[in-house]
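Visitor: give me a model of this one.
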Amino acid sequence: MKPVELSREVNLPPTTIHRLITGKSTRPYKSSLKPIADFFSVSVDQLLGESPLLSEKNIISKNAIRYLPFINWEMLSLLRNAQKKHETENENIPFVGNIGAQAFATTMNDSSMEPQFSKNNILIFDPEKKPLDRSYVLVQLDENIFIFRQLLIDADHQFLKPLNPDLNIFKMRLLGKTDKIVAVLVEARQKYSDE
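Guide: Reported below is the predicted structural model:
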């Protein structure tokens, strides 16, 4: 995991994470360490090396593998029903880590977010996660169309931005009053081969 990803996960500034990793912060505040310790399911004392870590068996049980429902992009409009029926009708995607009960997976349906997210990437979303500035979000537009974009927040305005440089003519789109942020991206996976 990269420091920037950790800072996003624990909601701390990247500079704070960098100072902790490089050792420039010799006496960090407990308020900075607590979210990191919680993320890794350890105590602050364990994070500092003052207490032993739990056995590997206990750590695995805290971060048990969950199987998330896989919902085809075309079926996102039936999201709530699909989540209820996923155990019998849909493929499941394994996930290790902290994620909301309503989390789900789908695949990227187009090239609008390249080069970072290619078509057919597996995208794992959490509807319970709060969207922040520069989060990647799944949005339901007024017309019941779903799009995956980067969210940019400027004061009271929220904008949706495609990353693909080929789409510069479309620029950013203002999030409308009837548009809804459905979920925040937690993880993306690149599939290189079907074998």
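Visitor: okay, CA-based contacts and neighbour counts for the rest of this
Guide: Will do.
Visitor: which elements pack onto whichever helix or strand residue 185 is part of?
Guide: Secondary structure assignment for residue 185, by DSSP states H and E: strand 180-189. Judged by 3 or more C-alpha pairs under 8 Å, 6 or more residues apart in numbering; DSSP states H and E, strand 180-189 is in contact with strand 122-126, strand 136-140.
Visitor: of all the ones you listed, which lies closest to residue 5?
Guide: For these, the distance to residue 5 is smallest for strand 136-140, at 12.7 Å, taking C-alpha to C-alpha.
Visitor: for this structure, what spans make up the helices?
Guide: 3-10, 14-22, 30-39, 44-48, 56-62, 79-89 (DSSP state H).
Visitor: follow-up on the earlier one: quick one: the helices and strands packed on strand 180-189 as a markdown table, columns for mean neighbour count too.
Guide: Compiled in a markdown table, these are given as follows (neighbours: other C-alpha atoms under 10 Å):
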| stretch | mean neighbour count |
| --- | --- |
| strand 122-126 | 22 |
| strand 136-140 | 22 |
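Visitor: now these in a markdown table, with distance to residue 5?
Guide: As requested, the helices and strands packed on strand 180-189 are exported to a markdown table (distance: least, C-alpha to C-alpha, whole Å):
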| stretch | distance to residue 5 |
| --- | --- |
| strand 122-126 | 15 |
| strand 136-140 | 13 |
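Visitor: out of the ones you listed, which is closest to residue 178?
Guide: strand 136-140 (8.8 Å).
Visitor: show me how far that closest one is from its chain's centre.
Guide: Here the centre of strand 136-140 is set off from its chain's centre by 11 Å, with C-alpha atoms, centre = their mean, to the nearest Å.
Visitor: now do stretch 91-101
Guide: 11 Å.
Visitor: for it, buried residues please.
Guide: Neighbour counts over stretch 91-101 (16 or more other C-alpha atoms under 10 Å) mark 92, 93, 95, 98, 99 as buried.
Visitor: what about the residue lying closest to residue 178 once chain neighbours are set aside, distance to residue 181?
Guide: Setting aside the residues directly before and after it, residue 178 is nearest to residue 142 in space (C-alpha to C-alpha, 6 or more residues apart in numbering), at 5.3 Å. Counting by C-alpha to C-alpha, to the nearest Å, the gap from residue 142 to residue 181 is 11 Å.
Visitor: I have a second one here; can you model it like the first so I can compare?
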Amino acid sequence: MSLIDSLVSENAATTGKLTFGDRIYMLLKQQKRSKAWLAEKIGISKQAMNYLLNHASNIKFINEIALALDVNPEWLKTGKGKLTIALHERNDIRHLPIMNMQDVSSLAKAKNSVKANKETIVVNAALSLDCFAVLLDNTSMKPLFNQGTILIFDPAKKPCNGSFVIFSIKKTSEVYFRQLFVEGNNIYLKSMDVMYKNISNEKIIIHGTLIESRNRFM
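Guide: Here you go, the predicted structure:
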């Protein structure tokens, strides 16, 4: 019997029930890793990780945690099934390459060239195949989106007033990430950091609407 199996058996015998948090704590102990490591790995704060393990009734980040700890997400969620499962057997996730911002202006070309990039992010397999991930390389949208945040966009999602979008200016092909506001017949694309310019009265191409962001905590 492996160490993790013996820990599971011991806890189940003691408490009669193994919780989601218990399973993660035991995996971390067995792998000699910390909660801080796991929080950074899946892109949430240490405080959010503590809440997730100890208080959350609605379990989130199952796929991300399962991948980080190399276990079966069904076992992690319910305690049932095999402890581990090979990645090629999983049909609930896929790996999305992380692009640089300037690659977005030539998106079709970038999707092909970025395949050689080893850095990817795990996403739900139900997401559109056209979705793409971008590494934010500036502080224009701080404090909501810090430099180094991974942004996931869906080109098919229609932006509305207040949406966060990634776009390029037609005449320069420069790529920006801004919040979109509509006032009458005018469109304004606003930054959150006053050191960066707001954009209006420009011909633009919107490449995608933000559907998810994941922070990196140092």
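Visitor: TM between them?
Guide: Put the two chains on top of each other and the TM-score (TM-score structural alignment, normalised by the length of the first structure) is 0.59; 132 aligned residues with a C-alpha RMSD of 2.7 Å.
Visitor: need the helices of the first structure in a markdown table (columns: mean neighbour count and distance to residue 116 of the first structure).
Guide: Formatted as a markdown table, the helices of the first structure follow (neighbours: other C-alpha atoms under 10 Å; distance: least, C-alpha to C-alpha, whole Å):
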| stretch | mean neighbour count | distance to residue 116 of the first structure |
| --- | --- | --- |
| helix 3-10 | 15 | 14 |
| helix 14-22 | 14 | 20 |
| helix 30-39 | 16 | 25 |
| helix 44-48 | 15 | 32 |
| helix 56-62 | 11 | 30 |
| helix 79-89 | 13 | 25 |
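Visitor: which one, of those helices, ends up nearest to residue 176 of the first structure?
Guide: Of those, nearest to residue 176 of the first structure by C-alpha to C-alpha is helix 79-89, at 20.9 Å.
Visitor: which one in the first structure is aligned with residue 151 of the second structure?
Guide: The equivalent of residue 151 of the second structure in the first structure is residue 123 (alignment by TM-score structural alignment).
Visitor: residue in the first structure matching residue 53 of the second structure?
Guide: Residue correspondence, TM-score structural alignment: residue 53 of the second structure in this structure matches nothing in the first structure.
Visitor: so how far is residue 114 of the second structure from residue 53 of the second structure?
Guide: Distance from residue 53 of the second structure to residue 114 of the second structure, by C-alpha to C-alpha: 35 Å.
Visitor: now do residue 147 of the second structure
Guide: Taking C-alpha to C-alpha, one finds residue 147 of the second structure at 20 Å from residue 114 of the second structure.
Visitor: before we move on, what about residue 186 of the second structure?
Guide: 35 Å.
Visitor: contacts only, for residue 169 of the second structure.
Guide: 175, 202, 203, 204, 205 (C-alpha atoms under 8 Å, 6 or more residues apart in numbering).
Visitor: 10 Å instead?
Guide: 105, 175, 176, 199, 202, 203, 204, 205, 206 (C-alpha atoms under 10 Å, 6 or more residues apart in numbering).
Visitor: ok, and the closest non-adjacent residue to the second one?
Guide: Spelled out, that is residue 175 of the second structure. residue 168 (4.3 Å).
Visitor: list the residues that contact the one you found.
Guide: 101-102, 104-106, 174-177, 202-207.
Visitor: and it, what pairs with it in the first structure?
Guide: Using TM-score structural alignment, residue 168 of the second structure sits opposite residue 140 in the first structure.
Visitor: roughly how far does that match sit from residue 149 of the first structure?
Guide: Counting by C-alpha to C-alpha, the gap from residue 140 of the first structure to residue 149 of the first structure is 11 Å.
Visitor: hang on, the earlier thing: distance from the strand holding residue 185 of the first structure to the second structure after superposition?
Guide: Strand 180-189 of the first structure, aligned to the second structure and superposed, deviates on average by 0.8 Å (mean C-alpha distance after the TM-score superposition for the first structure).
Visitor: and that strand, which stretch of the second structure?
Guide: The aligned range for strand 180-189 of the first structure is 205-214, by TM-score structural alignment.
Visitor: then stretch 3-15 of the first structure?
Guide: Going by TM-score structural alignment, stretch 3-15 of the first structure lines up with nothing in the second structure.
Visitor: contact partners of that stretch?
Guide: 16-18, 20-21, 31-39, 98, 132, 135, 186.
Visitor: ok, stretch 186-194 of the first structure next?
Guide: For stretch 186-194 of the first structure, using C-alpha under 10 Å, 6+ apart, the contacting residues are 8-9, 95, 98-99, 103, 105-108, 116-127, 129, 135-137.
Visitor: coming back round to it: check contacts around the residue nearest to residue 178 of the first structure.
Guide: With C-alpha under 10 Å, 6+ apart, residue 142 of the first structure has these contacts: 175, 176, 177, 178, 179, 180.
Visitor: same thing with residue 143 of the second structure?
Guide: 192, 193.
Visitor: which residues of the second structure fall in strands?
Guide: 93-100, 120-124, 132-135, 150-154, 164-169, 175-183, 186-190, 199-200, 204-214 (DSSP state E).
Visitor: mean shift of the shortest one relative to the first structure?
Guide: Just to be clear, that refers to strand 199-200 of the second structure. Relative to the first structure, strand 199-200 of the second structure is 2.0 Å off (mean C-alpha distance after the TM-score superposition for the first structure).
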